[in-house]
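> Sequence first, predicted model second:
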Amino acid sequence: MASPLKRPALGQLAGLGSLYDARGDNFLPMSLFDKSLPPNTVETTEISSSNTKFIFDDTLKGKFAAFGVKEELGVSILAGLAKVEGSGLYLSDKRHTNHATQCSLLYDITTVYEKLNFTASGVKKSIKLRELDTDVATHVVTGISWGQRIVFTARQQLHLSEDSSNVSRKLAATLTQIEEELLGGGTHICLEDSAEISIFGDDLGTVPILTDLAGAQSIIKDIPTRGRQISMSESLIVDGKQATD
């Protein structure tokens, strides 16, 4: 039996039973099931956790590593096959000049883990067998970690007299203060006026938010209310035919 696939959603939405095409690394608007699932089919685990990670390497390799994007998925993204939305747009964000420095803060929230139980009574009667006879999909989503992912990128233009390492340290200090506020430290943030903040989030729209300190603070304060507007942060995908054995 092949090993299950596990990948970040990169802003895409899917549900348990959604079909997946591993050849292009895309979730399909199709489901393995043709009706509502019977009770006890979905095993739910409340998690309610959060973690942060600093990203100092803004190359594609560094971004892929921070996001948990493996080589095969990375190739699909670069080839334009795999869609990225929401927080995934950070992967394609670029500095347009070498006369600037930036660093980023990755903030992950996980609320619930859901997993399909194919041994539950009546579940096989809900399966659309015709979907398994097509070559459109290769896998089915059987587990999802629900939550959201937000990336804060602080960027500042460099003047001729400025040392890039000093500016990088200032931006890192700013993101540290943002991290403390995200985690409930309540620290007052002090940011250089010339710094720009880009925010990439799974429920913040289809383009990054370009803002300043005040705008970032408003979004930070609103994050707890966004927690149930959940989007998929990770999916566990197994071969569709194996899932129905």
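Thanks, I have the structure now. This structure is a prediction, so every number in the text was calculated from the model and none was measured.
> CA atoms for contacts and neighbours, from now on please.
OK.
> got a list of what the closest residue to residue 77 other than its chain neighbours touches?
Nearest non-adjacent residue to residue 77, counting by CA to CA, 6 or more residues apart in numbering: residue 83, 6.9 Å away. By CA atoms under 8 Å, 6 or more residues apart in numbering, the contact list for residue 83 reads 10, 12, 26, 77.
> Just the buried positions in stretch 61-80, please.
Of the residues in stretch 61-80, 63, 64, 66, 67, 69, 73, 74, 76, 77 count as buried by neighbour count, 16 or more other CA atoms under 10 Å.
> Could you give the separation between the terminal residues of that stretch?
Stretch 61-80 stretches 16 Å from its first residue to its last (CA to CA, to the nearest Å).
> Checking the nearest residue to residue 187 once chain neighbours are set aside next. Helix, strand or coil?
The shortest distance from residue 187 to any non-neighbouring residue, by CA to CA, 6+ apart, is to residue 181 (5.6 Å). Under DSSP: H, G, I helix; E, B strand; the rest coil, residue 181 falls in the helix class.
> Residue 181 reaches residue 174, doesn't it?
No. Taking contacts as CA atoms under 8 Å, residue 181 lies outside contact range of residue 174: 10.8 Å.
> The two - which one has more neighbours?
residue 174 (20 against 17; other CA atoms under 10 Å).
> Now for the more buried one: which residues touch it?
Counting by CA under 8 Å, 6+ apart, residue 174 has contacts 189, 190, 191.
> For PyMOL, what selects the buried ones among these?
Here is the PyMOL command that picks out the buried ones among the contacts of residue 174, judged by 16+ other CA under 10 Å:
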select buried, resi 189+191
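> closest to residue 91 among the contacts of residue 174?
residue 191 (24.2 Å; CA to CA).
> Skip the chain neighbours and tell me the closest residue to that closest one.
Here the residue nearest residue 191, using CA to CA, 6+ apart, is residue 174, at 6.1 Å.
> Pretty sure that neighbour sits in a helix.
Yes. Under three-state DSSP, residue 174 falls within a helix.
> What is the longest strand along the chain packed up against?
Identified as the longest strand of the chain according to DSSP state E is strand 139-157. In terms of contacts (3 or more CA pairs under 8 Å, 6 or more residues apart in numbering; DSSP states H and E), strand 139-157 is packed against strand 18-21, strand 100-116, helix 164-182, strand 195-201, strand 231-239, helix 240-243.
> and the ones you listed as a markdown table, adding distance to residue 156?
Formatted as a markdown table, those follow (distance: least, CA to CA, whole Å):
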| stretch | distance to residue 156 |
| --- | --- |
| strand 18-21 | 40 |
| strand 100-116 | 6 |
| helix 164-182 | 8 |
| strand 195-201 | 4 |
| strand 231-239 | 29 |
| helix 240-243 | 47 |
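> Residue 54: which of these is closest?
strand 100-116 (4.7 Å).
> tell me the angle of the closest one relative to strand 139-157?
Orientation check (axes from the mean of the first three to the mean of the last three CA atoms, to 10 degrees): strand 100-116 against strand 139-157 gives 160 degrees.
> ok, second structure coming up, stack it against the first:
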Amino acid sequence: MAEGVGTIEMAALGRPFQLGMLYDCRNDSLVPGVTLWDLNILNTDLHKTSQRNTDFSIIASDSIEDKSSALNLKASLKASFLCGLVTVEGSAKYLNDKTTSKQQARVTLQYRTTTTYEQLTMSHLGRHNVTHPDVFDQGTATHVVTAILYGAQAFFVFDCTVSSDENKQDIQGLMKGIINKIPQIEAGGQGSVHIKEQDKLQTNNFSCKFHGDFALPSNPTTFEDAIKIYTDLPKMIGENGEYSVPVRVWLHPLNLLDNKAAKLVCSISIGLVACSEAVLEELDDFDRQCNDLINHKIANQFPEIGQKIKQFKGMCQRYKFFFQSKLAQLLPSIRGTGKQESLLADLLNTKEKSPFSKHLLTTWLEEKKREINIIKSYVSRMEDNDIEVASSGSELDNLIVDFRVINMFCFMFTSLKHHEPYLADLTNYLNSSNDETQFQISDEDNYLKQNIKQWLNSDVSQQIRSCAILFLKLTEANKTDEKTKFIIASTEDESNPGASLYLYKNGTLVEKNFQLPPKPSSPLIDRKAHNSVTLKLQPLSCDPGETVKHRVEFRKVSEEVWIQVAREDKNECLTVLALCAKTQYQFRYVVCVHGVNVTSDLINSKTLPTSP
């Protein structure tokens, strides 16, 4: 879009504007040390008017859009800020203050005041009144500052961490109601502040940051500090506004003074600025989500999860810098020639065909959240039984070599370190970003299946569940046995995906996939009498080791309680004695492994009658 010949009004953003200063709108930069007029001429015939106005507003959003609106930032200047062409100072540093967590409720109080409006007159801007016309030939500037509105702004940024059982919007609503009272709160003598006791209790968890055009003796950190500073702001600007700073400026095109001067040919379309803003907002949001996951208890207990999230976060930050650098290259060229705006559209389209597309980034992060939530559910259940998590190999070794323990069962997550092709693709894309088109994804669905594989599929989930059930059974069966202990850890074991039970005996790993033996076969009736039944016990299908205990249990069909008969030796036959004649009994074979029973199916048999 052609910019035309009109004057441009823009936010000063803490930059040191002066009347008569030159400005280059192609890269939104001041041109110091070069002027059209001598200083004595410049200070002659200035037009100055008082423009006193003060207001405040509440901002309950942390978006780039709402922050820009608070500072009256128009699309073109916003684009320059987003890509780093413009460095902000004073109150405009509020633009750089972003929340770092999704659990952070934020409400901002904005204070605005204006004092004086100052402008050049026609005695300066007449075609023949320029002292140094050779400046037009240099091509270093496109505009000259012809008017400045002076004043000051301040932003009090209040944050409150929201716990998992609180509603963020409810907390923000509460904060907004309290902060809205600040302009009405009066300061007492000696700097004291009168706050209602109920409000004081609610603000104890508020933190405060200050961004302003005022020189403070110290920055506020609490709600009470903020009130004291707020009530003093009118005095800090000076009785006659002598401490005010430029808040808005007006720029006059140089080519209206001399057509040889450089000019702004084209401004960036609002649609492309909005799309660029959305990309950076999206990357900032991923950063917040990563921070929350990195600080999650599970990511600390299992560092391999946290490490992958940190790697993902680092790649997103690198891509953001790459994207901003591309913008910073394109914007001055588009504004100066008007011929390359399509390259900005290409940059946005290329991103969505790359590994950094919003859908792929979201899918990977959502999968990590799912992984953490599932692991949390298992670990929480186990920690209820006072089972420790070994977060590193050295912690695991220290627990295993405890000489007081004979049997150590470890619930081992075995797939947390699995290779992630997607993370490698993010790295490779950034390393080859001189030609990012060579890494375009044509079929995103197929790419997802191949590169963001869900190791927590239904089969693996069932395996983890089965291991957890057995682990908790063993825990319950051995809770009074001081020589048998239980821990949770992680290792890489592709042969047992998901999770597996590792058994250490006297500090040595003896089993990487501990399982209970299969259900034993039902005993066979070898012979019977009026007061006994001899059972033939079928051998187990596998050797469960020396920790196994064998027994037979029996009861009358009419009764509930089972009676146990231990198998003291390895004879295949066991005789159950002291039975009642002509009575129906049930029998079953029980194998006990580390306190957990595996039971055969029942058989029925009736004792013989007594002899006549």
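Thanks, I have it. These figures come from a predicted structure and were not determined experimentally.
> quick one on the thing from earlier: just tell me what the residue nearest to residue 77 of structure 1 corresponds to in structure 2.
Residue 83 of structure 1 maps onto residue 87 in structure 2, with residues paired by TM-score structural alignment.
> Could you verify that that match is part of a helix?
No. Assessed with three-state DSSP, residue 87 of structure 2 is coil; it does not lie in a helix.
> which residue in structure 2 lines up with residue 233 of structure 1?
Checking TM-score structural alignment: residue 233 of structure 1 goes with residue 247.
> scratch that, residue 70 of structure 1 is what I was asking about
Residue 70 of structure 1 maps onto residue 74 in structure 2, by TM-score structural alignment.
> What of residue 2 of structure 1?
Checking TM-score structural alignment: residue 2 of structure 1 goes with residue 5.
> Once you drop chain neighbours, what's closest to its match?
residue 253 (6.7 Å).
> which residues touch the one you found?
Contacts of residue 253 of structure 2 by CA under 8 Å, 6+ apart are 5, 6, 7, 142, 143, 144, 263.
> give me that answer again for 7 Å
Residues near residue 253 of structure 2 by CA atoms under 7 Å, 6 or more residues apart in numbering: 5, 7, 142, 143, 144.
> swap in residue 9 of structure 1?
232, 233, 234, 235.
> what about structure 2, which of the residues you listed hold up?
Contacts conserved in structure 2 for those, using both residues aligned by TM-score structural alignment, their matches' CA atoms under 7 Å: 232, 233, 234, 235.
> Tell me the buried residues in whichever helix or strand residue 526 of structure 2 is part of?
Assigned by DSSP states H and E, residue 526 of structure 2 belongs to strand 524-528. Neighbour-count burial for strand 524-528 of structure 2 flags 524, 525, 528 (criterion: 16+ other CA under 10 Å).
> now swap in stretch 277-288 of structure 2 and tell me
277, 279, 280, 282, 283, 284, 285, 286, 287, 288.
> In structure 1, which residue range corresponds to that stretch?
Using TM-score structural alignment, stretch 277-288 of structure 2 pairs with nothing in structure 1.
> now residue 198 of structure 2: how far from residue 178 of structure 2?
10 Å.
> And residue 194 of structure 2, by the same measure?
13 Å.
> what does residue 467 of structure 2 give?
Residue 467 of structure 2 is 51 Å from residue 178 of structure 2, by CA to CA.
> which residues of the stretch 451-600 of structure 2 fall in strands?
Along the stretch 451-600 of structure 2, the segments classed as strands by DSSP state E, counting those that start in this stretch run 484-490, 499-505, 508-511, 524-528, 533-536, 548-556, 563-566, 573-576, 584-593, 596-599.
> how about the fourth one, which residues of structure 1 does it hit?
Pointing back at strand 524-528 of structure 2 there. Going by TM-score structural alignment: strand 524-528 of structure 2 matches no residues.
> same deal with the longest one?
Alignment note (TM-score structural alignment): strand 584-593 of structure 2 is unmatched in structure 1.
> where's that strand relative to the chain centroid, distance-wise?
54 Å (CA atoms, centre = their mean, to the nearest Å).
> What of the fourth one?
How far strand 524-528 of structure 2 lies from its chain's middle: 67 Å, per CA atoms, centre = their mean.
> Who are the contact partners of residue 257 of structure 2?
Here residue 257 of structure 2 is in contact with residue 127 (CA under 7 Å, 6+ apart).
> Now with 8 Å, please.
125, 126, 127.
> Buried ones among the residues you listed?
Buried among the contacts of residue 257 of structure 2 (16+ other CA under 10 Å): residue 125.
> Mind checking which of the contacts of residue 257 of structure 2 are in helices?
residue 125 (DSSP state H).
> Now flag whichever of the kept ones among the contacts of residue 9 of structure 1 is closest to residue 157 of structure 1.
Distances from residue 157 of structure 1 to the kept ones among the contacts of residue 9 of structure 1, taken by CA to CA, are shortest for residue 233, at 32.1 Å.
> Just give me the neighbour total for that closest one.
Neighbour tally, residue 233 of structure 1, other CA under 10 Å: 23.
> how close does the residue of structure 1 most remote from its centre sit to residue 168 of structure 1?
Computed with CA atoms, centre = their mean, the residue of structure 1 farthest from its C-alpha average is residue 161, at 37.7 Å. The gap separating residue 161 of structure 1 from residue 168 of structure 1 is 14 Å, by CA to CA.
> Test my guess that residue 90 of structure 2 contacts residue 215.
No. Applying CA under 8 Å, one finds residue 90 of structure 2 not in contact with residue 215, separated by 9.6 Å.
> which ones are touching residue 175 of structure 1?
Neighbours of residue 175 of structure 1 in contact, by CA under 8 Å, 6+ apart: 104, 105, 152, 154.
> farthest-separated two in those residues?
105 and 154 (8.5 Å).
> between those two, who's got more neighbours?
residue 154 (25 against 21).
> any idea what the more buried one aligns with in structure 2?
So residue 154 of structure 1 corresponds to residue 158, using TM-score structural alignment.
> Nearest residue to its match in space, please, no chain neighbours.
residue 208 (4.6 Å).
> same question, residue 35 of structure 1
Per CA to CA, 6+ apart, closest to residue 35 of structure 1 is residue 126, 5.9 Å.
> Now render the contacts of residue 9 of structure 1 as TSV, adding distance to residue 34 of structure 1.
What follows is the contacts of residue 9 of structure 1, written out as TSV (distance: CA to CA, whole Å):
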residue	distance to residue 34 of structure 1
232	22
233	25
234	24
235	21
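> the helices in the stretch 351-500 of structure 2, which residues?
In the stretch 351-500 of structure 2, the helices defined using DSSP state H, counting those that start in this stretch lie at 358-383, 393-400, 421-431, 444-451, 458-477.
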